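> predicted structure and sequence below. I'll ask about it afterward.
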Amino acid sequence: MSLILVTGASTGLGLAAAQAMADDGHQVVVHARDPDRFPDPAALEPMHGTVYGDLSRMDGTLAVAEQANGFGRFDAVIHNAGVYRDPGALPVNTVAPYLLTAAMAKPRRLIYLSSGYHRSGSTDLDAIDLGDPSARAGAYEDSKLYVTALAFAVARRWADTVAHVVDPGWVPTRMGGAGAPDDLEEGHRTQVWLATAPEGAIEPRTGGYWHHHRISRSHPAASDPDFQQALIERLEAHTGIPLG
């Protein structure tokens, strides 16, 4: 039995992953912006607990980290929360996962959700203003490149914490839209597997970019230690919190 946190778990892939793991007997803590985000309160009955906070705000994200730390050290954290064509793309998709990673007790496993669109993200960090995320077109693509690089940086830096990235595909969720062509069921299985599989069942052990249980190609910059370092320095300066 594992203690697992899933962010953005009120609907869609986050809720599906949380339900699958709770059904398997794991202690699952789910996050949402506020209690009203859960359309069916009965979905919370099998969960171990809840945490609430607005991930588009740094104070809201730090409040989530504080609540989560109250449960103890997690076996796994799935950074599922995300927005698409929205001014909050960089705060929610990049800054929030960074802050939670830096402010929470180090879990045994970290799983970050990315997107195939990250391959179109900009590597020009000088053009990115994390404090004014609406100033740049393509913020979603950028945000997913950055969270992918963050995951790979954690995998390289933290020997005792496994870190992976998942591209769940374009699935018919509230964000993906009803016409999305990929399988909704398949969309959450890889992150559930990465969070709960026995030690030694996942190869590579850490630092993988996964799509439907298979290693896939990521943007070359995401694996570049220099790009990772420059990104982390930008995030540390923006948030005032070091990664450690």
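That came through fine.
> make it CA atoms for all contacts and neighbour counts henceforth
Fine.
> how near is the residue most central in space within the chain to Thr123?
The centre of the chain sits closest to His79, judged by CA atoms, centre = their mean, with a distance of 2.2 Å. His79 sits 22 Å away from Thr123, taking CA to CA, to the nearest Å as the criterion.
> what of Ala195?
Per CA to CA, Ala195 is found 29 Å from Thr123.
> which one's more surrounded, the two?
Taking other CA atoms under 10 Å, Ala195 and Thr123 do not tie; Ala195 has more neighbours (26 against 16).
> the more buried one touches Arg109, doesn't it?
Yes. Ala195 lies in contact with Arg109 (CA atoms under 8 Å); the separation is 6.5 Å.
> what sits in contact with each of the two?
Common contacts of Ala195 and Arg109 (CA atoms under 8 Å, 6 or more residues apart in numbering): 75-77.
> redo the residues you listed as JSON lines? Include secondary structure, distance to Thr11 and neighbour count.
Formatted as JSON lines, those follow (DSSP: H, G, I helix; E, B strand; the rest coil; distance: CA to CA, whole Å; neighbours: other CA atoms under 10 Å):
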{"residue": "Asp75", "secondary structure": "coil", "distance to Thr11": "22", "neighbour count": "19"}
{"residue": "Ala76", "secondary structure": "strand", "distance to Thr11": "19", "neighbour count": "25"}
{"residue": "Val77", "secondary structure": "strand", "distance to Thr11": "17", "neighbour count": "27"}
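> TSV for those, including distance to Arg174?
Formatted as TSV, the shared contacts of Ala195 and Arg109 follow (distance: CA to CA, whole Å):
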residue	distance to Arg174
Asp75	28
Ala76	25
Val77	22
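> second structure follows, compare the two:
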Amino acid sequence: MVSVLVTGSSDGIGRETAATLVGLGHRVVLHARDAARAGQALAAVPKADGVVIGDLTSLSQTRELALAAGPCDVVIHNAGLGGGLQERTLTDDGLELLFQVNVLAPYLLTALMPRPSRLIYLTSGLESQGVADLDDLQHERGEWNGMQAYSDSKLLDVVLAFAVARHWPDVISNAVDPGWIKTKLGGPNATDELPKGADTQVWLATSDEPAATVTGRYFKWREDLPANPAAYDVGLQDGLLDACAEITGVKLT
């Protein structure tokens, strides 16, 4: 049995992942952004070990979430926002919303939580279209394009996973594209069912097969695939860590 925190597990892929892990006999801590969604999460996965609450659009709540979650064997960074924003939106922290939720929050949780044995960062196949510009991580320049900003954030999730794998060789850290899954985020035209979208994360979290215990890799449906070439750039990896540390005041050590 392993203990697993699944962020964003009140619905969609996160809830399916949590429910599958519980069904396999593992200890699962759910996460929701507020009390109402926490109740929904526990109602859907009643055998979960508990639920922690924290809104990832808030740096202070993300810090509190890291403390509340405590030590886990595995952390699955599932929570994220899609690319449907019609205009650049700032959080109460004054940060661009997609960057804060999709990139900065998993960075901060990674840096603050006790170091787990395995880390899994959800990305998207659109990471292949992402651009990682360390000088404009929050899209302050040029015309806003929500899907491009989303793609960029998903590339940065892969960069983060690979950076952690390199800096923490004792931790298995990978990125997962779950596919185009039929969820609210996936939209009405999505082609793949929820169990398929959760399967790779469950496998990476629990399996001791050699194929599941590699690190610094990009997976889709249990297949080890090449990621956007930018993700392998060590300078970009360290630049992202430095930028996140500067914004949050928390350095990944």
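The structure has been received and is ready for your questions. From a predicted model like this one, the values you see are computed outputs, not experimental measurements.
> give me the TM-score for this pair.
Scored against TM-score structural alignment, normalised by the length of structure 1, the superposed chains reach a TM-score of 0.92; 239 aligned residues with a CA RMSD of 1.9 Å.
> how about the secondary structure of the residue nearest to Arg57 of structure 1 when sequence neighbours are not counted?
Nearest residue to Arg57 of structure 1, sequence neighbours excluded (CA to CA, 6 or more residues apart in numbering): Pro91, at 7.1 Å. When classified by DSSP: H, G, I helix; E, B strand; the rest coil, Pro91 of structure 1 comes out as helix.
> counterpart of Pro91 of structure 1 over in structure 2?
Aligned by TM-score structural alignment, Pro91 of structure 1 pairs with Gln100 of structure 2.
> thought its match was touching Leu56?
Yes. With contacts counted by CA under 8 Å, Gln100 of structure 2 reaches Leu56, the gap being 7.5 Å.
> how long is stretch 104-117 of structure 2 end to end?
End-to-end distance of stretch 104-117 of structure 2 (CA to CA): 21 Å.
> I meant stretch 46-53 of structure 2, not that one.
16 Å.
> check stretch 64-73 of structure 1 too.
Stretch 64-73 of structure 1: ends 14 Å apart by CA to CA.
> which residues touch Leu122 of structure 2?
Contacts of Leu122 of structure 2 by CA under 8 Å, 6+ apart are 76-79, 157, 175-178.
> mind running it again at 7 Å?
Leu122 of structure 2 makes contacts with 77-78, 175-177, as judged by CA atoms under 7 Å, 6 or more residues apart in numbering.
> any idea how many residues pack against the residue nearest to it when sequence neighbours are not counted?
Of all residues not flanking Leu122 of structure 2 in the chain, Val176 sits nearest, at 4.9 Å (CA to CA, 6+ apart). Neighbours of Val176 of structure 2 under the rule other CA under 10 Å: 31.
> list the contacts for the alignment partner in structure 1 of Val176 of structure 2?
Alignment note: Val176 of structure 2 maps to Val166 in structure 1; criterion TM-score structural alignment. Applying CA under 7 Å, 6+ apart, one finds that Val166 of structure 1 lies in contact with 112-114, 191, 209-211.
> try 8 Å this time
With contacts defined as CA under 8 Å, 6+ apart, Val166 of structure 1 is in contact with 111-115, 190-191, 209-211.
> give me the subset of those lying in helices.
190-191 (DSSP state H).
> most neighbours out of the contacts of Val166 of structure 1, which is it?
When neighbours are taken as other CA under 10 Å, the top entry among those is Gln191 (31 neighbours).
> residues contacting that residue?
17, 78, 111, 166.
> could you do Thr17 of structure 2 as well?
Thr17 of structure 2 makes contacts with 6, 9, 195, 198-199, 201-202, as judged by CA under 8 Å, 6+ apart.
> now Gln148 of structure 2
Each residue near Gln148 of structure 2 by CA under 8 Å, 6+ apart is listed here: 83, 129-130.
> please pick the buried ones from those residues.
Gly130 (16 or more other CA atoms under 10 Å).
> export the contacts of Gln148 of structure 2 as TSV, with columns for secondary structure and distance to Asp34 of structure 2.
Below are these laid out as TSV (DSSP: H, G, I helix; E, B strand; the rest coil; distance: CA to CA, whole Å):
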residue	secondary structure	distance to Asp34 of structure 2
Gly83	coil	22
Gln129	helix	32
Gly130	coil	30
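> the contacts of Gln148 of structure 2 into TSV, with extra columns for distance to Asp242 of structure 2?
Output for the contacts of Gln148 of structure 2, formatted as TSV (distance: CA to CA, whole Å):
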residue	distance to Asp242 of structure 2
Gly83	25
Gln129	23
Gly130	20
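> among the contacts of Gln148 of structure 2, which one lies nearest to Pro188 of structure 2?
Checking the contacts of Gln148 of structure 2 against Pro188 of structure 2 with CA to CA, the nearest one is Gly83 at 14.6 Å.
> distance of the closest one from Ser124 of structure 2?
11 Å.
> need the residues touching each of those two.
Common neighbours of Gly83 of structure 2 and Ser124 (CA under 8 Å, 6+ apart) are Ser151.
> just the strands in the stretch 151-253 of structure 2 please.
Secondary structure of the stretch 151-253 of structure 2 (DSSP state E, counting those that start in this stretch): strands at 172-176, 218-220, 223-225.
> relative to Ala163 of structure 2, which of those strands is closest?
Shortest distance between Ala163 of structure 2 and the strands of the stretch 151-253 of structure 2, using CA to CA, is found for strand 172-176: 8.8 Å.
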